[in-house]
Every structure is written in C-alpha cells, then in structure tokens.
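S.K.: No letters, just coordinates:
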C-alpha cells in the first residue's frame, strides 16, 4: 500500500471512536484530512466538530459539518489527530503543520486522544523529526540559544510560516528525547514559548497505525 492508502485506511478506522450525537475534536494534517473525508459520511449522526486549525475548519465546513469554537464546549469525548512521531508509550511530536498550540488546546478538552498515523511514524525514541516550537516572534533567537545550551539542539525559524495565532515556529534538530514529559515541562517554562510540540501530558490513549497488513491498534 502507498502512504496515502495507509492514511485513508486509518482515517476510516477512526470513525469507530466517534461518539454518535456528540461533538468530536478534529486535528490537522494530511492523515486527518482523510479522517474528515470519512467523517462526512456520518455527519448527520454527530453534533459537530471542534477544529484545531483554519485549514481543517474549512475542510469540515466544505463537507457540511458544523464547526464549533472551543469556547462553546466544556468537554469532548474524543480528539482525533495525527502525529509526526509517536513512541511505544504514546508520547508524540506534533506541529509539522504548525497547528500545535490549537491541537493541544483541543486535546486538553478531550477525554481520550486517538492518534492516526502510518507505520513510519512509530519510533523508539522521539527526536529524529525536528521538534516544532511555537514562539512569540521577539523571543525566537533567545529560545533558539536556550535549546542549544540546555539540550544541544539546533533551532531555526521555519521560513515563510506564521501560525494561525500570528507566531513563529522554531524547528529544533539534534534532539534525542528520552524523557518527553520532563522536556515538555521544562520548555513550557521558557519565556516566549507558546507551545512545545512534545505531547506528553496530552499523549495518545490509542494509536491506529496503518501497516501493509492493515490497521494495527496500540493502546497506552
């Protein structure tokens, strides 16, 4: 199977976690686009969606799915999103699509996080994928220096990218994240950091992994 076929497979499989009559949390990215397309087939059986990005909102609305603001809901039964990397404990790196802050906000509303990904995203240790960090523009150089001094990482501003929140993305290379929770906790304290793309406090409950043999379900 091609990578696109695997994404479509897990997007379809994620429908089993959508609670009929409820609002579903929807993430961002190419795999999530496949889920949104599949969700359109049951749009009359859900109360709507809370989206983590402008692009996902536009795709949902194009399918006739009602999109609610996060401030309009107290909680969500499930949030369905992809990952740039996921390890065997359910910890993830996210933010390749520059939507990490809104993704973490919606994930925080949800009782469970269902990660949908192809098998290439499963790793033993996070960090081969450059770690995205959303920063306030005036702090970009300062945060980059701190990554180098604290972790030996090389951080660069992602060129031509401004987040939906009006901020910049730093991509940090050269990391080997053996303790995702500790790194997330540390970096979250740095002035100018809006969100770090380690999802440890909001890790996956389930991962639907697209493999050549079909969808493999990992539970954490």
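M.R.: Cool, the structure landed. Values in this document were obtained by computation on a predicted structure and should not be read as measured data.
S.K.: switch to C-alpha atoms for all contacts and neighbour counts from now on
M.R.: Will do.
S.K.: So which residue is smack in the middle of the protein?
M.R.: The centroid of the chain falls nearest to residue 94 when counting by C-alpha atoms, centre = their mean (4.6 Å).
S.K.: which stretch of helix or strand covers the residue of the chain most remote from its centre?
M.R.: Each residue of the chain has a distance to the centre, and by C-alpha atoms, centre = their mean the biggest one is for residue 149: 27.0 Å. Assigned by DSSP states H and E, residue 149 falls within helix 140-151.
S.K.: Name the residues of that helix that are buried.
M.R.: Across helix 140-151, burial judged by 16 or more other C-alpha atoms under 10 Å covers 140, 143, 144, 146, 147, 148.
S.K.: try this one next to it:
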C-alpha cells in the first residue's frame, strides 16, 4: 500500500521542527505541506516555545494567527533565522520550482531575508530536471500580452516551448496577494535553470518567477522508506 500523501507531508514537517530553536524568527511558507509545519509549530508554541513567525501569504497569516503563533511582518523583522516552506519540484543542488499556491513573490522575498531555508516535501517532488511542473511566473497585469510574448521569445532561445497560460480562478484571472497575475509556463524541462532565470528577470513585465536557485539550504523529504535530508551539494 502506498503511503498516504498527507502523512508524508506531516512527517517532513515534523522533521523540520528539529531545526527550530527557542527565540527564532521564522519565515512561514505557503501551501499544503507548509501548513502542516505551521500546525505542528503551533503545538510547540502552545507548549512554551518562543518564536516569531513571518508569513509568506495572507492564507498562512490567517492560519498561524488562528493557531496562536506570534506574528510579525518582514518590516518588523527584516532578518530571519530560518524559513520553512514547501516546493512543487526539487531539482539538483536544491534548485526549486515554487509558486503553485500563488505566493512565489513573497516566498522568495522571505527566503532571501533568511539565514537558512529548509524545504519540506514528499518524495514525489524530487526530480532530475526541473520543469515537468508548469513554471509559475508572476507578472504585472499591464502589458500582459507583451510580457507573455517576451517569455515565449526567451524560452525559444533556450529550446523551451510549451503553452503559457494565464492562471484563472472562478472564471477570472487569479490575483496574487501583491495584486499581480500569474502565468504558468509548461516547458516540460528546464536544464539551464540559472541562465534562464537570469533572462526572465530582465523582462520588465515579470515581477518574479518560481525558479528558486541558491536559496534552499536543506530539503527534508518524506517517502515510504522514511525521511531523508538532502543538502545543496547533491
């Protein structure tokens, strides 16, 4: 019998608690696996653990607040000790695709403000090459078509083709907490992740993209055989 996906998420989240110390300032990620970490963290806080959390989304903020975790903004606490977050894909050297939940801009800002970032996930998220999961790209609503054309152009330069689709919700464009749209690029595989990420950053209409490179320190991955830790050297 295959392991229950939720049980694997909880196992990875529980293992991440070992890296949390009293007095830490924590970035709190977004998504189903990160939410399991928030719930487990709340139990520790209820037991006396002293931490301050900086949420990466309104959704995470509401959950953490409802569970009694003390919260601050990144303006209040601009330097964090640790961020714990999920990922849509984990590639070689801990390069990630994130943003399936729509919080990639705030997630990247919080991760970059942290001394360490730990990624928690189930084994299915570990891949040899990033890109099977459509790459989320947060864009300014102004000039959307021109921005998509520019993304397509850059993609072709890297041999990347595939549908680039505006993310929708309830029949309307999905709007991020920052007021932007997201387009999801189904490239299939992205071998030259760093070079491609750099080119995406040069497109004026691109606010941020879901390629997280050089940000994660560790990945805690849960599978049927147990929990394993992947460091950035792998």
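M.R.: Now that the structure is in, tell me what you want to look at. None of these values were measured; they are calculated from a predicted model.
S.K.: thinking again about what came up before, what is the aligned counterpart of the residue nearest to the centre of structure 1 in structure 2?
M.R.: Residue pairing (TM-score structural alignment): residue 94 of structure 1 is matched to residue 98 of structure 2.
S.K.: Enumerate every residue touching that match.
M.R.: Residue 98 of structure 2 is in contact with 86, 87, 88, 89, 104, 135, 136, 210, 211, 212, counting by C-alpha atoms under 8 Å, 6 or more residues apart in numbering.
S.K.: and residue 184 of structure 2, that one's in a strand?
M.R.: Yes. The assignment for residue 184 of structure 2 by DSSP: H, G, I helix; E, B strand; the rest coil puts it in a strand.
S.K.: Can you give me the distance of the equivalent of residue 179 of structure 2 over in structure 1 to residue 175 of structure 1?
M.R.: Aligned by TM-score structural alignment, residue 179 of structure 2 pairs with residue 166 of structure 1. Distance, residue 166 of structure 1 to residue 175 of structure 1, using C-alpha to C-alpha, to the nearest Å: 26 Å.
S.K.: Residue 97 of structure 1 too?
M.R.: For residue 97 of structure 1 relative to residue 175 of structure 1 (C-alpha to C-alpha), the value is 19 Å.
S.K.: hmm, back to that, who has more neighbours, residue 166 and residue 175 of structure 1?
M.R.: When residue 166 of structure 1 and residue 175 are compared for neighbours, residue 175 comes out ahead with 19 against 11, by other C-alpha atoms under 10 Å.
S.K.: which residues are contacting stretch 181-188 of structure 1?
M.R.: 177, 193, 194, 195, 196, 198, 199, 200, 201.
S.K.: can you tell me what part of structure 2 that stretch aligns to?
M.R.: With TM-score structural alignment as the criterion, stretch 181-188 of structure 1 aligns to 194-201.
S.K.: For the matching stretch, list every residue counted as buried.
M.R.: For stretch 194-201 of structure 2, by 16+ other C-alpha under 10 Å, it's 196, 197, 200.
S.K.: do the same with stretch 62-75 of structure 1
M.R.: 65, 66, 67, 68, 70, 75.
S.K.: Show me what the lengthiest strand in structure 2 packs onto, helices and strands only.
M.R.: Ordering each strand of structure 2 by length in residues (DSSP state E) puts strand 114-122 first. In this structure, strand 114-122 of structure 2 packs against helix 5-16, helix 32-46, strand 80-85, strand 218-223, with contacts taken as 3 or more C-alpha pairs under 8 Å, 6 or more residues apart in numbering; DSSP states H and E.
S.K.: Where does the first one end up in structure 1?
M.R.: Matched against structure 1 by TM-score structural alignment, helix 5-16 of structure 2 falls on residues 3-14.
S.K.: cool, stretch 126-136 of structure 2 as well?
M.R.: Stretch 126-136 of structure 2 covers residues 122-132 of structure 1 once aligned (TM-score structural alignment).
S.K.: can you list the residues that contact that stretch?
M.R.: For stretch 122-132 of structure 1, the surrounding residues in contact (C-alpha under 8 Å, 6+ apart) are 84-88, 92-96, 98, 169-178, 180, 196-198.
S.K.: rerun that using 7 Å as the cut-off
M.R.: Applying C-alpha atoms under 7 Å, 6 or more residues apart in numbering, the contact partners of stretch 122-132 of structure 1 are 84-88, 93, 95-96, 169-173, 175-178, 196-197.
S.K.: before we move on, what about stretch 200-207 of structure 1?
M.R.: 90-92, 107-108, 112-116, 180-181, 184, 217-220.
S.K.: Straight-line length of that stretch, end to end?
M.R.: End to end - C-alpha to C-alpha - stretch 200-207 of structure 1 spans 14 Å.
S.K.: swap in stretch 183-195 of structure 1?
M.R.: Using C-alpha to C-alpha, the two ends of stretch 183-195 of structure 1 sit 12 Å apart.
S.K.: just how off-centre is it within its chain?
M.R.: Distance of stretch 183-195 of structure 1 from the chain centroid (C-alpha atoms, centre = their mean, to the nearest Å) equals 17 Å.
S.K.: Residue 11 of structure 2 is in contact with residue 221, isn't it?
M.R.: No. Using C-alpha atoms under 7 Å, residue 11 of structure 2 is not in contact with residue 221, being 8.6 Å away.
S.K.: Give me the more crowded residue out of those two.
M.R.: Neighbour count, other C-alpha under 10 Å: between residue 11 of structure 2 and residue 221, residue 221 has more, with 26 against 23.
S.K.: what's the counterpart of residue 212 of structure 1 in structure 2?
M.R.: By TM-score structural alignment, residue 212 of structure 1 lines up with residue 224.
S.K.: Let me see the contact set for that match.
M.R.: By C-alpha under 7 Å, 6+ apart, the neighbours of residue 224 of structure 2 are residue 3.
S.K.: Same check on the one 4 residues further on?
M.R.: Contacts for residue 228 of structure 2 (C-alpha under 7 Å, 6+ apart) come out as 220, 221, 222.
S.K.: tell me the SS of it?
M.R.: Per three-state DSSP, residue 228 of structure 2 ends up strand.
S.K.: Done for today, thanks.
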